[in-house]
Structure formats: structure tokens, C-alpha cells
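Pasting the sequence and the predicted coordinates here, then a few questions.
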Amino acid sequence: MNYGIIRYIIGKVIEIEGAFFVIPVLTALVYHEWSGLGVYVLLACLYMFAGFIMSSKEPEKKEFYAREGYVLAALAWIIMSILGAIPFVITGDIPSMADAVFEIASGFTTTGASILASPEPLLKCNLMWRSFSHWIGGMGVLVFLIAILPSGGGESIYIMRAESTGPSVGKIVPRIKQTSKILYEIYTALTFILFVLLVLGRMPVFDAICLTFGAAGTGGFGILADSVASYNTYCQVVITIFMLLFGVNFTFFYMLLIGKARDAFRMEEVRGYLAIYCAITLLITLNLWAQNGHFMHQLQQVSFQTSSVMTTTGYSTQDFNAWPQFSKILMGLLMAIGGCTGSTGGGIKVSRILVYVKGIIKEISEQVHPRRVKVLRVDGKRVDDSILRAIYIYLALYTLIFVISLVIVGIDGYDWETTFSAVLATINNIGPGFGLVGPTGNFGMFSVMSKLVLTFDMIAGRLELIPLFVLLMPDTWKKNG
């Protein structure tokens, strides 16, 4: 284990988190929130100073491998969540540290689950920090770090793979540093376009900034008690489209930019993603139309909800808790599936579902024709055995964490729908579930133990499970081996 590089990079992460406080500082200045201003300025100085001290001495050995990459990702997200929660506690908006860590971890992991009955009483600077945490976490702070640091060797791929979503992460261009910059340029451009469109729809600037951060990071923290329901249909449609876009693999956008549109639309994961979204949106719309009529209104509302849930954003315009059972089951399936690999969305990912389905078909085909050797391919490329093994391990770990979390959270004694969907919503980084944690509910009623478990689930889900397990293994911390 290269402890020097871990100290150095974690120091940079703490320094960057302090620098990110400039956003709530500016907000506090605009809205004359002097108490909030003092808190954020003081903490920004402390974090940047502490981070500078930790990273002032460069490590003698800069080489690191997968083990260090996983540890760095896990430690970075845990430390960011703890430090990011402190402003809420000091300002008194969220006095409980456990609640504050849950809230900001939900922000950084782009989950959007909240312990607040209503966000409206919070200081504007806290609302902005809460929403901005979505944007930070959407692409990943370590990917940001790779993009801005002057050094960036080939080892950086291990950090990127540990933090990025999906079964495999590669380079868009030969240099990983350049790949990180391209990802953030696309991310920033789409964010800016969304903000402009919302302002053109007469959404207040503060609201537009917060909702843009949430949609871009597919996080879903609203700043009103009814989430997005109060805004006009134009704004809802714009947010629907952009949530769907941010759930797409960013390689798709890069291919469009370099003029390879045909190859971009041939990506099986993207086509599968859009097909699942369209099919389930249509089925739920027909289900609601059969009961309530008004097809076009139902289509617009269902399109928003399915886009929000499939991309694991968590915004809402309706209480889908009140939908018919058939529609709720389909929404539950979307919660599990999630977005694409290499997007800001959570969930199991469409690429894994695609491989699972193709793997099942391959196994059945080989049972029928034992002598036939069928190669599993995605986008015309063979899926390596190492990727298959990683996908199956992910599913096993996912099931294990889900069951253990379900048992622990179940001790609180809430109904099955609430307990099951609370775990499902946090491990898949969705936000709202069903029952008491539905779109009109919150997670505030859970015990401290359950909140800690659900916080773990959010971070584990965002990091694709493996990094936290690597962090907790004693062998990880041995200098040799």
C-alpha cells in the first residue's frame, strides 16, 4: 500500500472541497445570510489549509495500482461526506450530525433522499451547497482532480475506474487526463444549456441553478416541498429531456462531437436504455389513462417520473405512491435498472442488464446445441471473462448488501413497502421510494443506526460496491502483498 500517495491525494480532495465552498459563500453574500457566510468562509479556510498541509509534501513513490485506487475512492467519498455535513450542523439547519451526514452523502452520491420534511426553511446558502453537491458527485471529484492536476500518469485509470459508474471504464482518448477533461467539458456544457433553457422558461435564477445542479448530477434535491410540481409544463419537459440525457453514457456525446453519429446510435446500451424508457413510459401511461383519461397529460407526467426514476434523479411532479399497483411495479423495475455506464445515473446499469440477458441466452443456446461455441458480444466486441466475472461478483455483493441492510433497517419496524424501497432507493441512488419514503415522504423517521446503514448503502451504490469492501479488508492495508 502506497500510504504517501493516499495522503497526498486525500489532501487535494479536502483542499478542493474547501474551494467548492465559494459557491455557498457567494450565495450567502447575495442573500445577506451573514451567519451562513461566516460558517462557510471559516470552514473553507480550515479545509484548504488542512488539505494544503497534507499535500504539501509530494510522495516519494507516485506509483499506485487498483488497490490504492479503490481505497482513495472510498476514503474520499467518506471524508467529503463528513466534512460537507459540518456547515448544516453549525448553522443549525440540521442539528444532528447523523442526519447532516445522511443529507450531504445523499447529495454527493446523487441519491436525493432527504431527512427533511421540507427544504424551504433552510438558508439559501445551505440549499445551494446541498444542490451543488449533486453536481460535484455526478461526474466525481476524483475525476475532476485528475483533470486539473498537472501530473496524471497511466495509473490514474485506477482512480477513474474506482469512482466511475459501470462494469468497465476505459479511455475516450489515449491519455486519461485528457479523457477526464473531455468528460467535464461535456458535463459543464450540458449543465449550462439546461440552466439557460430553464431561465428562458421564467424559472427564478436561484431555482434554475439548484435544479440544474440536481438534474445534471441526476441527484434530485428539490428546494420546494413539492419538488418540481410547482413549475410550469415547459420547465418540466426541459428537465425531463435533460435527466434522460444525463443518464446516457458520455461516450455517446463524445462520438457525436467528433462526427461519429452513426456509431453513437449503434451503441447497444444506449438503444437498450431508450427502449426500456419508452416501453415502460408507454405502459404506465396506458395504465393511468385507462383509469383517469387525459392521455397527453398522463404521457407528460409519466415521462417526467420515469425519466427521473430510471436516471435515479428523484425529482417528482406527482406522488407515484398513489399509482395503480401495475405502474408501481414497473417503477420499481426502473429503480433497479438505472442509467447507462459512464453516466451520472445510478442503479445496476443497463449494460449489466444487457450482459445478464445475453449471458442467459448464451447458456440456454449451449444447452440446446452443446457443440456450438457462442461468443458473448456487446457492440460487436467480445466481453472478456474478467468483465463477466466482475459483473457476477457485483450482483452477488449487491444482493448481500441489500439483504443485510434490509434486515437491519427492518428492526425499526416500519411496513415492508417502506423498508424494502428505502434500501432499494439508497443502494441504487434513486431518492424517493414507496410508502413513507415516497415522493411526499422523507427518511427522517428512521433510527440513527438505520440512517448510518442507508448512508453506507448510498456511498457503496455510487462507488459500485467494490471500493468500500476493499477499504474494509485488513489485507488492503499491508505494505506488501
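The structure has been received and is ready for your questions.

Could you use CA atoms for every contact and neighbour count after this?
Noted.

Return the distance of residue 65 relative to residue 466.
15 Å (C-alpha to C-alpha, to the nearest Å).

more neighbours, the two?
residue 466 (19 against 15; other C-alpha atoms under 10 Å).

I'd say that one and residue 69 touch.
No: counting by C-alpha atoms under 8 Å, residue 466 stays clear of residue 69, with 10.9 Å between them.

Need the overlap of contacts for these two.
Shared contacts of residue 466 and residue 69 (C-alpha atoms under 8 Å, 6 or more residues apart in numbering): none.

Please verify my assumption that residue 321 contacts residue 441.
No: between residue 321 and residue 441 there is no contact under C-alpha under 8 Å: 10.0 Å.

intersection of neighbour lists for these two?
Common neighbours of residue 321 and residue 441 (C-alpha under 8 Å, 6+ apart) are residue 435.

What sits closest to the spatially most central residue of the chain if chain neighbours are left out?
Taking C-alpha atoms, centre = their mean, the centroid of the chain lies closest to residue 110, which sits 3.7 Å from it. Leaving aside its chain neighbours, residue 110 sits nearest to residue 219 (3.8 Å; criterion: C-alpha to C-alpha, 6 or more residues apart in numbering).

where does the one you found land in three-state SS?
Look at residue 219: counting by DSSP: H, G, I helix; E, B strand; the rest coil, its state is coil.

What distance do you get for it to residue 139?
Counting by C-alpha to C-alpha, the gap from residue 219 to residue 139 is 11 Å.

Presented hereafter is structure B, for comparison with structure A:
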Amino acid sequence: MIHYKAIGKIMGALLMLLGALMMPGVGFALYFGSHDEIALLSSAFVAFAIGGTLYFSFSKQDQNIRKREGYMIVTLSWIFMSVFGMLPYLFSGTIPEFHNAIFETISGLTTTGATILNDIESMPEGILFWRSMTQWIGGLGIIVLTVAILPLLGIGGIELFVAESPGPTSDKLHPRIRETAKRLWLVYIGLTIAVGILYFMGGMTFFDAVNHALTTMATGGFSTKNASMAYYDSAFIQYTAIVFMFLAGTNFTIIYFGLIGKFKRVWKSDEFKAYATAVIFLALTFVVPIFYYSGQEFEKSFRDGLFQIVSLITTTGYVTADYTAYHQGLTLLFFMMLFLGGSAGSTSGGIKFVRHLTFVKNTWLEFKRIVHPRAVVPLKINGDRVTGKIITHIMNFLLIYLMIFVLSSIVMALMGYDILTSFGAVATSLGNVGPAIGQVGPMDNFAFFDPSAKIFLSFLMLLGRLELYTILILFTPFFWRAN
């Protein structure tokens, strides 16, 4: 039996928290005189009112949270956050259509970074800040935030944490899940402040530095400028973004161990070594052809290439150049990066390096098993043996991901979009990246899609952000059967 009243109480707490997070935008609206403070206040009031009603109506309920409730809470929380998170757009009239407002909100919360806005710089400052805040909220996840700072929930937080962060990682910062969540968020907040200060020192205005700090650490990619990071033709700003995008794509437990001096734990991570090696290898591979085809000086070619590689691999989605303008071969290689993703336990979307690493290692060992059928050839990651259950889980994930990509691309093509645009839109939505190929390249946006296509792509963003299983399990009959 599913405890719906317990779910209702937690949903109420989440909505109140969402309303509280809308309030900082009011300060920017008043400071800049952008006249959107009423929209933000009204949205916060609605979230508070409905959230408070839910919470206090079920405040005395026994909160027996198990796996099923955990998955339902996570899925419903992202849906509720999307619906209530779009209210500032609707109330301010900046995005008056439902399909556009929900698309922009889900793109923000899932840190995808795809946008329907044609003129970002014309948006009022309060709304722009809320737009960036949606990505920062979604970076490590609202559930992790709640488990970290709202002990009033008094629930088995591990079920929420696992449901929202289903990536295959066994690293633990602390045996208590609440302490782990707190430490993750302290690292997250600290790095956000650090990159914001560096952006400001590099020449960004305070407002732009704050917004880009929020979306950099969230690997979201929303910018306050129409040209994204290309607007800032500054090596300091762009190299700063590269470093912090790379950090945001790193498992936050690895960053934590590095910060406290446990470097052996850092270098023990096979995923981190694969992730760093891939970035270095791709940067060295791409710099020469980009230099050749772009006609720019070598340093600028290297910076643009490294920036786009890190931005796509970490699923941040910032752009400094049109990578589709170099050569069709390079365009294809950049497109393939949409399927990489950063590290498990990071703010990145995508498949994640640990899954690719497990797949490659297991495939290589399979050749050895064929030659020596009686030998016991275990697969190890970080020196630990990977169980057959985890290998099966990862292989199934990769297969399901591929099937969803293919079928969704067919759906988009049947809607009337060309094959490159269909591939690009589905890959970037499912991987939570932002730019892609076709009509959704780095210099384009998603405004031209039909309402039905935008809703469909929004669903893919949620599916990718929660790594497939969390949502898909709700569509299975045995999930709803009583114990």
C-alpha cells in the first residue's frame, strides 16, 4: 500500500521551499526597477499557500517512506516544481503560453539549458534571476536540498536520495544520508560563490556574475546574454568557465575528498581518470582541425575547442563558437559528445562516464572469457569488484537509453522535422545538454517547435534528468501492486 498522505506532506514542504527560493529574485526586480516583483511575489504566495495547505493537512501522518514512495515523491516533485516554477513567467507575461513556459521551466530545472527565448536580454532582471535559479535548484536536486536542510520532514531520506540520484556510485561522505547531503550542498554553494567572484573579477557585472555562477555549477547553461559565453570575449572568463564546468561535471564526493586533502581517494577513482583523460584527449585531437577550419589564432582555436568539449561533455551547454560551422566531420564528433555525460554524483546529465567505463571494461573482459571459458574474470571499478546485478543494470540502462533515443527521434520525424533536427533535439533533451545539431545548433533555439513537440521534449528532459528508471518504473504494473 502506497502512503499517499505522507507523500502529500512532503510535496507540501517542497512547494513551500520552492516559494522561498523565488524570493531573492524580488530583490533584483526592485533594485533594477524591472517591474516583475509582483509576478514573483504572487508566484511565491501561490506555492506557499498550496504547499502549506498540503503540509499542515497531513502533518500528523505517519511518514513511512519506502522505495515506492521515494520514486513517486521524486517524480511528482519535479512535475510540481515545473508547474509552479513556471508561474513567474505566466504572471509577468514574459512567456504567456503554457507550452513555452513549461518548456523553459523544465529545461531550467533539469539543467538542460534549451530555450524558447529569442531575446534573452530583453527579459526583466527578476525573471532572469529566477530562470537561473531554476537551474541551480535542479543542479544537485531539490530532494537532496530538502533532506539536507529540512529535518522537519523526519523521513527515511535515503529513499529520496537514491531515487533522485540513481547513478551507479558507491562513494559515501558520511554514513548518515542527511550529513552527506549537507556536505554535498556545502561544496556546491562554495564553488558557486568562488566562480561568481572570479566572473566578477573578470569583468562581468555583479548581476551577470551571479547568474552565470548559478548556471555554471548547475551545468545548466542558461545565460543572461543572447550570445551566451561568446558575448564575453575574455580568455579569463572563458577559462574560468572551463575549469568550473569541469569541476561541476566531477563526482562531488571526489571534489570533497580533494578539498580535505585525501588525494589518494581522488586518484583511486577510475571514473575521474577516464573523465579527465577523455577531456584532455579530445582537446588535443580537436585543436588542430579547429585551427585549420576556423582561420583563428591558435590560442583562440584551442580555447574554443576546449570550451565546447567541456561544455558538451558536462552537459552545460554554454557556447563560445558555432561548432557546426567548422566541418561536417567535426559536427558529427561534437554530436557524439551529447551521449557522454559527466561523472555520476555530479550535476551533469547524460549517460555518465562510469556507465561507459563499465561497458567498455566488461566488453574487453568478455573476449578473455571467450578464450578462457572456465576462468573467473571479475570486472573491477576503483579496485572493487562490480557485481553482476550492477553490470546488468548498466547494460539495461544503455539499451533502454538507445531505444528511447531511436523511437523518440522517429516520433519527432513523424511530427515533420528533418532527421538532423530530430536526432539533435532528442539527444540534447534526453542528455540534458542544450545545443545540438540541425535547427537546434549552438546558435539556435527551440522556439520554432510546435506545442506538442515542446511538451514531448520536456518529458524527455525529465526522463533524462532522473536517469530513466525513476520515471519509467511508475509505468510498470508491479509497481502498483500491493505488497
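Noted; the coordinates are in hand. As the structure is a computational prediction, the values presented were derived from the model and not from experiment.

Am I right that the residue nearest to the centre of structure 1 is in a strand?
No: applying three-state DSSP, one finds residue 110 of structure 1 to be coil, outside a strand.

In stretch 27-47 of structure 1, which residues are buried?
Within stretch 27-47 of structure 1, the residues that count as buried by 16 or more other C-alpha atoms under 10 Å are 27-28, 36-37, 39-41, 43-44, 47.

Just put those residues in JSON lines and tack on secondary structure and distance to residue 328 of structure 1.
JSON lines is the format used below for the buried residues of stretch 27-47 of structure 1 (DSSP: H, G, I helix; E, B strand; the rest coil; distance: C-alpha to C-alpha, whole Å):
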{"residue": "27", "secondary structure": "helix", "distance to residue 328 of structure 1": "39"}
{"residue": "28", "secondary structure": "helix", "distance to residue 328 of structure 1": "40"}
{"residue": "36", "secondary structure": "helix", "distance to residue 328 of structure 1": "41"}
{"residue": "37", "secondary structure": "helix", "distance to residue 328 of structure 1": "43"}
{"residue": "39", "secondary structure": "helix", "distance to residue 328 of structure 1": "43"}
{"residue": "40", "secondary structure": "helix", "distance to residue 328 of structure 1": "41"}
{"residue": "41", "secondary structure": "helix", "distance to residue 328 of structure 1": "45"}
{"residue": "43", "secondary structure": "helix", "distance to residue 328 of structure 1": "43"}
{"residue": "44", "secondary structure": "helix", "distance to residue 328 of structure 1": "43"}
{"residue": "47", "secondary structure": "helix", "distance to residue 328 of structure 1": "44"}
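
Which one of these is nearest to residue 277 of structure 1?
Nearest to residue 277 of structure 1, judged by C-alpha to C-alpha, of the buried residues of stretch 27-47 of structure 1 is residue 27 at 36.6 Å.

got the contact list for that closest one?
124-125, 128.

And for the residue nearest to residue 110 of structure 1, the neighbour number?
Neighbour number of residue 219 of structure 1 under other C-alpha under 10 Å is 39.

and stretch 361-380 of structure 1, how far apart are its ends?
Start-to-end span of stretch 361-380 of structure 1 (C-alpha to C-alpha) is 16 Å.

Settle this for me: residue 197 of structure 1 is touching residue 236, isn't it.
No: judged on C-alpha under 8 Å, residue 197 of structure 1 makes no contact with residue 236 at a distance of 11.1 Å.

out of the two, which sits in the more crowded spot?
residue 236 (22 against 17).

hang on, that one packs against residue 305?
No: contact criterion C-alpha under 8 Å: residue 236 of structure 1 and residue 305 do not qualify, at 10.2 Å.

what about the strands in structure 2?
380-381, 384-385 (DSSP state E).

most neighbours per residue, which of the ones you listed?
Among the strands of structure 2, the stretch with the highest mean neighbour count (mean count of other C-alpha atoms under 10 Å) is strand 380-381, at a mean of 14.

Could you say which one of the strands of structure 2 comes nearest to residue 432 of structure 2?
Nearest to residue 432 of structure 2 among the strands of structure 2 is strand 380-381; the distance by C-alpha to C-alpha comes to 25.9 Å.

so that closest one aligns onto which residues of structure 1?
Matched against structure 1 by TM-score structural alignment, strand 380-381 of structure 2 falls on residues 377-378.

Mean deviation, the matching stretch versus structure 2?
Its aligned residues in structure 2 lie a mean 0.4 Å from stretch 377-378 of structure 1 after superposition (mean C-alpha distance after the TM-score superposition for structure 1).

The alignment partner in structure 1 of residue 430 of structure 2 and residue 298 of structure 1, how far apart?
Residue pairing (TM-score structural alignment): residue 430 of structure 2 is matched to residue 427 of structure 1. The spacing between residue 427 of structure 1 and residue 298 of structure 1, counted by C-alpha to C-alpha, is 29 Å.

which of the two has more neighbours?
Counted by other C-alpha under 10 Å, residue 427 of structure 1 and residue 298 do not tie: residue 427 has more neighbours, with 32 against 20.

isn't that one right next to residue 463, touching?
No: under the criterion of C-alpha under 8 Å, residue 427 of structure 1 is not in contact with residue 463, lying 10.1 Å apart.
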